[in-house]
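J.: Whatever this is, show me its structure:
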Amino acid sequence: MTHNLLIHEITPETPLWTCKVQIVDIYGPAESKERKEYQTKATVYADDIPSYQKRIKLYHTFRITGGRAQPPYLRYEKPLSAFNWVLDKKSIIDPIKTDDVDALPPPTKLNITSFADIKRNVAQTMATDLTKKEFDILAIVVNCSPPRYVATVEKRLQELIVVDMFKQNLTFTIWEEGIIENEGRKLLHQFREYPVILARRIGASRYNGVSLTTKFDTTIQIDPPYPQRRELQAWVTENRQILTSFTLRSTSTSGFLLSVPMDEEIVPIASIDSQQDGHTFTVEAKITFPTDLKKFYVLVCSNCGQDVRYPTIREIDCMNCDQKNLLVPRCRFDIDLTDDSGSTIGIIMDKEGEKLLSLTAEEIYKRASDPGNYPSLEDVRANISNKLFHVRAKKAFARPSRTTSVKLYIHSCVEKQSFTDSLPSPSTINTHEASKRKQKVHPPHITEEAGSLKMKQKLDPATPKKTN
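T.: Sure thing, here's the model as predicted:
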């Protein structure tokens, strides 16, 4: 006869027991919890793994009979309970249907760490000890890049930007190929809907200040059935306009993710001189640009990109790369930015310039070279007249020997209404100050509480190693 027990009542001396549990995490190809949310880790070894892989499912309830309880392996991680379980072919796994009255309700217990605490932890930890640190996070994915290959380490990576419940954002790098192919692929298609992820056993590094990174046993769950996730999703609905703006600001023209603050600070043009050289900021301004079409492009070497002082396309012997190449047009022009406090000049180029004009560099060149057969830019000028733009810019580094009126390098120009008109229910609160305006986002109140059946191929785990 077996005894129906709770997790904390099971010890190595318990002769034969049954415990009703719910699987809340599966890694290494699962953590389990019961109704009172006591938690333990169950391990399946080697040849037994395929049998369990076919049977266990996340957030399903099972009756487990005939497992072995043993003291946890304490070298690398904090145990969830006094004893872990070992399951094998002598154990019995009885599934309970989700609509059965005996099925356990969705879990509520999480042991998540805020991003502010992660930053403090990293600052207080020696570099040699940082690889031993592990965190669980619950966060909103606000941006996601496609996977890219890193030749120096001969691996692929994928980057996310995630925001936690306290409106702190961090870059999260995925190195594990299995996660990139599964959860990473899903997030690349879903991130514009701002899914919530539960990432367990992740590491942190000092790359780009502080950033997050996967480890060999990291798991990522998309929209897990925790009440904390529902609270975050409600917050997303209320603040979608701010999140959309942040997604745009955190994407460079080349597609790489940028580390920018969550709060968008609008800097008056009159205050630009007080900004640090090289510092990136946002101004809200109207845009005007030159009337001469020839001022909207430069001709560059098609091989190395060196610009030349020549008005028409031809073949040249490039003085930079020392090769004979054809000149090609590159979009580059100055724009005047004006707000209530003053005006300034910025330079915009390449894809951002083409996007603002809705013309390619080749189309600009054709209009300038053959005005009789191509229209001027009056249609473009009329289209942006009296519109406000959020302009993400960087102050040019001071060059005393150079006499130029250009003060800003423009990273992006986004029409203010382009990310608000299409949203169902924007809810932005603006506070006006003498020197700046911030879009305020009120973080949701989320309680932090904790979650593990683990499968592995070896008896002793390898030393955890953070992949950079």
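J.: from here on, contacts and neighbour counts on C-alpha atoms
T.: Will do.
J.: Check which element follows the longest helix seen in the chain along the chain.
T.: Criterion DSSP state H: the longest helix present in the chain is helix 227-238. Next helix or strand after helix 227-238 toward the C-terminus (DSSP states H and E): helix 240-249.
J.: Which strands and helices lie in contact with that next one?
T.: Contacts defined by 3 or more Cα pairs under 8 Å, 6 or more residues apart in numbering; DSSP states H and E place helix 240-249 against strand 135-144.
J.: could you point out which element follows the strand it packs on?
T.: Per DSSP H and E, the first helix or strand lying C-terminal to strand 135-144 is strand 148-150.
J.: hang on, the earlier thing: between the longest helix of the chain and strand 135-144, how many degrees?
T.: Orientation check (axes from the mean of the first three to the mean of the last three Cα atoms, to 10 degrees): helix 227-238 against strand 135-144 gives 30 degrees.
J.: From the contact counts, what lies against helix 227-238?
T.: strand 135-144, strand 196-205.
J.: who does the last one touch, helix- and strand-wise?
T.: What that stands for is strand 196-205. helix 115-123, strand 135-144, strand 211-213, strand 219-222, helix 227-238.
J.: of the ones you listed, which approaches residue 380 most closely?
T.: Closest to residue 380 of the helices and strands packed on strand 196-205, according to Cα to Cα: strand 135-144, at 30.3 Å.
J.: what's the angle between that closest one and strand 196-205?
T.: Going by the same axes, to 10 degrees, strand 135-144 makes 110 degrees with strand 196-205.
J.: one more to put side by side:
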Amino acid sequence: MGCIKCHRMTAANFGTTFTCNHCNEKQQASPRCRFDVDLTDHTDTLTASVFGDLAETLLTFTALEAMNYHEENAELPLEKVHQELQSKMFTIQLKPAATRDGGGHQRYTIVYCFEDASSEESANKSANPNVQTCFEEVGNTVPASVAPENQVSSSKVRIRLDTKFDQSEDANDNTSKDEKASISKKAKKN
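T.: Next comes the predicted model:
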């Protein structure tokens, strides 16, 4: 359930009027979709969450329909949806989600998703390891001061999934070294 206005989660029952903790207005609780999906390209698989209208469009049923399946103790027709989605190619924009476990496992949220117009071609080429599926991550923009010959037409920089993972591993290694150095300096002071 979520607030109709700001879409923030609530513990209120369906149709119940409640005061939203986020927008501080009285709203009715409305069903909202949230699903975790596995995104796969030739480099790896990444799990991301998809919410609201985007989830309903991608999974082909509404939050209310999903709630009705749950109330009837019936299983959602996810196997059929999975088979349909598995044969399609998508361009997806992700953003890192806040983690509560101290950064041990990075979570992602799908911000934007559309089916690639050349999905049949891409699906046939996906067996070829030279095909590079790209994921976009929110916040990686090209600076306006870049020289025209170096500018990218899109405002978002495309990053290959494997490159992003390599960068995050390097950052974790550097952070670990910095933390160890800091700990050893503190130990020497004591």
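J.: Kindly provide the TM-score of these chains.
T.: The TM-score (TM-score structural alignment, normalised by the length of the second structure) is 0.50; 128 aligned residues with a Cα RMSD of 3.7 Å.
J.: ok, back up a step: any chance of TSV for the helices and strands packed on strand 196-205 of the first structure, columns mean neighbour count?
T.: Shown next, in TSV, are those (neighbours: other Cα atoms under 10 Å):
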stretch	mean neighbour count
helix 115-123	16
strand 135-144	25
strand 211-213	23
strand 219-222	20
helix 227-238	18
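J.: right, and these - which one's nearest residue 383 of the first structure?
T.: strand 135-144 (29.4 Å).
J.: Run the angle between the closest one and helix 240-249 for me.
T.: Using the same axes, to 10 degrees: strand 135-144 of the first structure against helix 240-249 is 80 degrees.
J.: The closest residue in space to residue 88 of the second structure that isn't next to it in sequence: neighbour count?
T.: The shortest distance from residue 88 of the second structure to any non-neighbouring residue, by Cα to Cα, 6 or more residues apart in numbering, is to residue 119 (5.6 Å). Using other Cα atoms under 10 Å, residue 119 of the second structure has 15 neighbouring residues.
J.: Enumerate every residue touching residue 119 of the second structure.
T.: 88, 89, 90 (Cα atoms under 8 Å, 6 or more residues apart in numbering).
J.: Let's see which of those residues end up in strands.
T.: Taking DSSP state E, the ones among these that sit in strands are residue 90.
J.: returning to that earlier point: with distance to residue 307 of the first structure added, can I get the helices and strands packed on strand 196-205 of the first structure in JSON lines?
T.: Formatted as JSON lines, these follow (distance: least, Cα to Cα, whole Å):
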{"stretch": "helix 115-123", "distance to residue 307 of the first structure": "44"}
{"stretch": "strand 135-144", "distance to residue 307 of the first structure": "34"}
{"stretch": "strand 211-213", "distance to residue 307 of the first structure": "37"}
{"stretch": "strand 219-222", "distance to residue 307 of the first structure": "47"}
{"stretch": "helix 227-238", "distance to residue 307 of the first structure": "45"}
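J.: so which of the ones you listed comes closest to residue 171 of the first structure?
T.: Across these, closest to residue 171 of the first structure is strand 211-213 (Cα to Cα), at 5.2 Å.
J.: What lines up with residue 4 of the second structure in the first structure?
T.: In the first structure, residue 4 of the second structure lines up with residue 302, judged by TM-score structural alignment.
J.: Against residue 351 of the first structure, how distant is that match?
T.: Computed as Cα to Cα, to the nearest Å, the residue 302 of the first structure to residue 351 of the first structure distance reads 16 Å.
J.: Looking at the two, which is more packed in?
T.: Between residue 302 of the first structure and residue 351, counted using other Cα under 10 Å, residue 351 has the larger neighbour count: 20 against 17.
J.: my guess is that one is in a helix, correct?
T.: Yes: applying DSSP: H, G, I helix; E, B strand; the rest coil, one finds residue 351 of the first structure inside a helix.
J.: now the aligned residue in the second structure for it, nearest residue through space, not along the chain?
T.: Under the alignment (TM-score structural alignment), residue 351 of the first structure maps onto residue 53 of the second structure. Spatially, and ignoring its direct neighbours in sequence, residue 53 of the second structure is nearest to residue 33 (7.6 Å; Cα to Cα, 6+ apart).
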